[in-house]
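In: mind folding the following:
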Amino acid sequence: MDEEKAEIAASHHRHPRRDTLSTDTDLSASVEKVFSSKPVLPWKQQLTVRAFVVSFFLSILFTFIVMKLNLTTGVIPSLNVSAGLLGYFFVKVWTKFLEKFGFLKQPFTRQENTVIQTCVVAASGIAFSGGFGSYILGMSERIAKQADRGYQHDSKNPHLGWLIGFLFVVSFLGLFSVVPLRKIMVIDFKLTYPSGTATAYLINSFHTPKGAILAKKQVEALGKFFSFSFLWGFFQWFFTGGTDCGFVAFPTFGLKAYDNKFYFDFSALYVGVGMICPYLINISLLLGAILSWGIMWPLIETRKGHWFDASLTNTVHGLQGYQIFVAIAIILGDGLYNFVKVFGHTIFGLYKQFQTKDSGAILPSDEHPNPEVSASQSFDEQRRTHYFLKDRIPTWFAASGYVTIAVISIITLPHIFHSLKWYHVLVMYVIAPMLAFCNAYGCGLTDWSLASTYGKLAIFVIGAWAGASHGGVVAGLAACGVLMNIVSTASDLSQDFKTGYMTLASPRSMFVSQIIGTAMGCVISPCVFWLFYNAFPDLGEPTSQYKAPYASIYHNMAVLGVQGFGSLPKNCLKLCLIFFIGAMAINGMRDLLGKKWARFIPIPMAMAIPFYIGGYFAIDMCVGSLILFLWQHSNRANADAFGPAVASGLICGDGIWTLPSSVLALVGVHPPLCLQVVPRLKK
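Out: The predicted model follows:
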């Protein structure tokens, strides 16, 4: 979900990597004075062939990582540090090699580094916003059969052809909708975009002499732990030849705890994710697991035969119904609260900006690219403003691009999803620019993207509009995908514009890089998903290695939207209302008590994730937190400098192991052994 993803990214980037920058006092005082002797190349020269070749291979790597996270738990950390480090490393190796043989024509610049970062994040972002672990899989017959609520006919199985076509017609609209607003967002309103700012600090630091030395050491650390994580995944594979086999099914805390989803599954990937995620996220996950699987579900299970039919325990009419719908209630409560909060911030921020706008300051504008700037501006601001507004992207180009793609989508989407009518799509595209602006502006203020919240609203509105008898489930899920892609890419591009502003990368090169990266993602992500889908026939099932929990959650949201609350198990609605209100109340307490005390109050959205899938991955992530905590306690400077690199190595190694393991499954090569722990025989 975007909310978790944004919160993780925001928390990770809340304190940008100034330790790298502080190695040079001049750089700390003025970044642009350090780089003033280096020429800024024209925007076309920032878009190099080597940049896009490196971006393509890194996009495949990160798509596998994001896809695995999507299909296991749905918790996706910020991978910007990994993308920045690896992009810097590969191009540096490339240029060193060419320089050695005298073929180097263009040195590696921070603008080119920004292009790579933008392209990779745009491509791998499609693996998330494409909904492969949520709305796309949620509309499949496989998930519909699990729900068993009479909607098996209202489904659409994923297929590579329509997946690629769907993504191509919905993934670019958000980019065109936010392009005309770039000056307003970045220069006039001076929005912070914390993740974009932190990424810029990282890239700027790489291209200083001392920063380059640190980056080299970070890449070495990443490489070591990448190798360890990959080989550990390879070793574990040999022992997974059956159901509940291998280290991933080891009852660390005993068989009773294992039955209630409490165990350490030796996942290097989630240990790495835990090192990147803030402590509060990991503790919230663990608290959610204890509350649900440690207390609530065992108690509710004792009521079988009274609250629900004992023979329906593992369906949505039984215990599974409580697990899914209570999780949905928390997600919706948290999402609604943050929607109102961020939307309120947006309206108030806009009002304040227009009220306090200094009309006396002379800023460069699109019409006057090189005017005299305000004396109050620093050297950095003057230089950045000049280059940011030097290469204009005409408003007519953005508007005509939006209208053209919208017309194509209105014609195409009803042919892909027969229950989604052209007037449904038209209404969404009329309001989408406003929602894209709100999401991009709110993201600039808070670093919080509400893309999936807008998508959930579309599930209920369009699903109810289409109706249960006219394919409302598929229509609602498809509408979720349309709106989610538009508002997600809009906020992503705004973050990239901020990064480009601070690294002097041209807005044109940012836009083109985002377009190319999105196009890559529209092909790479469906292909990677299709590999998973065919390699693991049980994908999406509760007993699978790839449970895809949000597929069931999104499907049941769509059913709820067209059917109402009538078929929920006994007392499930009461519990849902309690947790819905509770999620909003906890968020209210966090805001009222301020930052000092909010760090001790759990985050409801994070607590909701284990309610359905269990607490095993929360234990992995808490182990990651513990490793980082002990490392910081012994050597904080070392931990701050190399912690993200070590975590990235663990994530990348385990994530890329899914490629050979999927290929082995496709060609019929299965693990030879089954490692399993069973109770001892009683005498």
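
In: rest of the way, CA atoms for contacts and neighbours
Out: OK.

In: tell me how far the nearest residue to residue 420 once chain neighbours are set aside lies from residue 325.
Out: Nearest-residue entry for residue 420: residue 475, 4.8 Å, with adjacent residues in sequence omitted and distances by C-alpha to C-alpha, 6 or more residues apart in numbering. Plainly put, residue 475 is 21 Å away from residue 325 if you go by C-alpha to C-alpha, to the nearest Å.

In: of those two, who's got more company?
Out: A count of neighbours by other C-alpha atoms under 10 Å puts residue 475 above the other of residue 475 and residue 325, at 33 against 24.

In: tell me the SS of the more buried one?
Out: Following DSSP: H, G, I helix; E, B strand; the rest coil, the label given to residue 475 is helix.

In: and this one, so I can compare the two:
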Amino acid sequence: MPLAAGFVGILPALTLLSEERDGTPPIHLSWIEAVAWSCGVAFFGVFLSPPIRKQVIIEEQLTFPSGTATAQLISVLHKLPPPDTTVRHRRGYTHIDEEEHVSHDGAQGPSTPDDLSDEEIETEERETVEHDGWRTLSWSFSASGSLTLFAYFFPVTFTIPLFGNYLAREWLWYFTPSLSYVGQGIIMGFPTTLSMNLGMFVGWAILSPLSKLSGWAPGPVGDMTNGARGWILWTSLGIMCADSFVSLLPVAFDYVGDLIARRNKDYLTVDESRTRTHETETEDRLVPMTWVLFGLVSSILVGTILVWIVFGHEGIKPWATVLGFLLGGMLSIFGVRALGETDLNPVSGLGKISQLVFAWIQPGNIVANIIAGGVTEAGAQQ
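Out: Modelled structure (predicted):
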């Protein structure tokens, strides 16, 4: 919650304002105002989560590496059957049927005996998880912990100059070994990690030198303000936002089509593929859509009022706060999709997109710009 409410980003930034430089004196919130601000942004993302869950987990079946690893750990600790970790796919991928393994004499390969009951199979799975799972977990934990401890006492491990000291110093081309990211790569699989490596090469081997040598980012490469790191950030955000927006278009079209079909009372004749769902939970375990809509509207109204009470009319206008919530909801979808595919939630970058929009809507209002970024980051973090 401290991170989502901006206690390590937005609120400290407000205290660093300078009237000479920014035209606004620094803003220091009392503990009551800090609580009010936290309550204002605490519930919007919570009510936004049910429809996002349906899209990214049920329909697109994204990986969510940390969640998958947590489920695996729970199964080991509580001696449960391992969770289903089959490769998930993104919407639009074509399913490839697996061919049955056939031996040279035409007979099928070995399969699970039919005479085993479900209880016996479950018991066998539990024993396998208990034995192999604990052993694998212990070895992996020991290796990762040893590497982290070694890097703490020998910091040079974090910046290994694989391509020479000059490229490491001037262009940040160095290697930081981390078994944590190795584990994430194992869960994410080849397609996602290959795309990430391609992005790394294009961003830091092509776009970074191009922006530096062309004078678009004249500062140090690692500078977020006028360096290549900040310049390529906007390129990456544009790519992620465009990809997320296009992938959500079919969902929006299907939803609009269903609404039109219901209005025309032809819902029974709607194509079966449109109404097909991968939902595994029963209706009594799902959050009703009426609750979601009521919660979203209520959280926006309450949040707008609390933000207006805390910062006043001169800080950010109520209509701008409402716009910030709406923009934050859209960008939250992009952040969650990035989290599901890469285990990285670019909340800081998404907040910058919101700040860019408000720099155009309310130019010169630094406070409104920072608050808008805070609202967006809060929704994406939740």
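
In: sorry, back to before: any idea what the residue nearest to residue 420 of structure 1 aligns with in structure 2?
Out: Using TM-score structural alignment as the criterion, residue 475 of structure 1 maps onto residue 371 of structure 2.

In: its match reaches residue 13, doesn't it?
Out: No - counting by C-alpha atoms under 8 Å, residue 371 of structure 2 does not reach residue 13; the two are 10.0 Å apart.

In: contacting residues around residue 274 of structure 2?
Out: residue 254 (C-alpha atoms under 8 Å, 6 or more residues apart in numbering).

In: swap in the one 4 residues further on?
Out: Residue 278 of structure 2 makes contact with 58-59 under the criterion C-alpha under 8 Å, 6+ apart.

In: against residue 4 of structure 2, how distant is residue 291 of structure 2?
Out: 23 Å.

In: who has more neighbours out of the two?
Out: residue 4 (23 against 11).

In: just checking, that one is part of a strand?
Out: No - secondary structure of residue 4 of structure 2 (three-state DSSP): coil, not part of a strand.

In: state the distance from it to residue 351 of structure 2.
Out: 12 Å.

In: any common contacting residues for the two?
Out: In contact with both residue 4 of structure 2 and residue 351: residue 377, using C-alpha under 8 Å, 6+ apart.

In: so what corresponds to residue 122 of structure 1 in structure 2?
Out: Match for residue 122 of structure 1 (TM-score structural alignment): no aligned residue.

In: residue contacts, residue 122 of structure 1?
Out: 489, 492, 514, 517-518, 521.

In: now the two most distant members of the residues you listed.
Out: For the contacts of residue 122 of structure 1, the farthest-apart pair by C-alpha to C-alpha is 492 and 521; their separation is 13.9 Å.

In: and these two? Which one has more around it.
Out: When residue 492 of structure 1 and residue 521 are compared for neighbours, residue 521 comes out ahead with 30 against 23, by other C-alpha under 10 Å.

In: what about residue 361 of structure 1, neighbour count?
Out: 12.

In: that's a strand at residue 26 of structure 2, yeah?
Out: No - counting by three-state DSSP, residue 26 of structure 2 is not found in a strand; it is coil.

In: spit out the contact partners of it.
Out: 14-19.

In: which one of the residues you listed sits closest to residue 51 of structure 2?
Out: For these, the nearest to residue 51 of structure 2 is residue 14 (32.9 Å; C-alpha to C-alpha).

In: residues making contact with the one helix or strand that closest one maps to?
Out: Residue 14 of structure 2 belongs to helix 10-15 when assigned by DSSP states H and E. With C-alpha under 8 Å, 6+ apart as the test, helix 10-15 of structure 2 has contacts from 26-28, 367, 370-371, 373-374.

In: would you show me how to pick out the buried ones of those in PyMOL?
Out: If you want just the buried ones from these in PyMOL, going by 16 or more other C-alpha atoms under 10 Å, the selection is:
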select buried, resi 26+27+367+370+371+373+374
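
In: let's have the contacts of helix 10-15 of structure 2 in TSV, adding distance to residue 54 of structure 2.
Out: What follows is the contacts of helix 10-15 of structure 2, written out as TSV (distance: C-alpha to C-alpha, whole Å):
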residue	distance to residue 54 of structure 2
26	42
27	40
28	40
367	35
370	31
371	29
373	26
374	26
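
In: now residue 146 of structure 1. Nearest residue, chain neighbours left out?
Out: residue 315 (7.0 Å).

In: and the one you found, how far from residue 145 of structure 1?
Out: Distance, residue 315 of structure 1 to residue 145 of structure 1, using C-alpha to C-alpha: 10 Å.

In: picking that back up, out of the contacts of residue 26 of structure 2, who's the most crowded?
Out: Neighbour count (other C-alpha under 10 Å) singles out residue 14 as the most crowded of the contacts of residue 26 of structure 2, with 19 neighbours.

In: thinking again about what came up before, out of the contacts of residue 26 of structure 2, the closest to residue 187 of structure 2 would be?
Out: Closest to residue 187 of structure 2, out of all of the contacts of residue 26 of structure 2 and judged by C-alpha to C-alpha, is residue 14, at 39.2 Å.

In: helices of the stretch 151-300 of structure 2, residue ranges please.
Out: Shown for the stretch 151-300 of structure 2, the helices assigned by DSSP state H, counting those that start in this stretch span residues 165-170, 179-188, 190-201, 208-213, 228-263, 272-275, 289-315.

In: hey, where'd the strands end up in the stretch 551-683 of structure 1?
Out: For the stretch 551-683 of structure 1, no strands are identified by DSSP state E, counting those that start in this stretch.

In: just the helices in it please.
Out: Ranges of helices in the stretch 551-683 of structure 1, per DSSP H, counting those that start in this stretch, are 572-598, 604-613, 616-634, 636-666.

In: so which of these comes closest to residue 227 of structure 1?
Out: helix 636-666 (6.3 Å).

In: perfect, that will be all.
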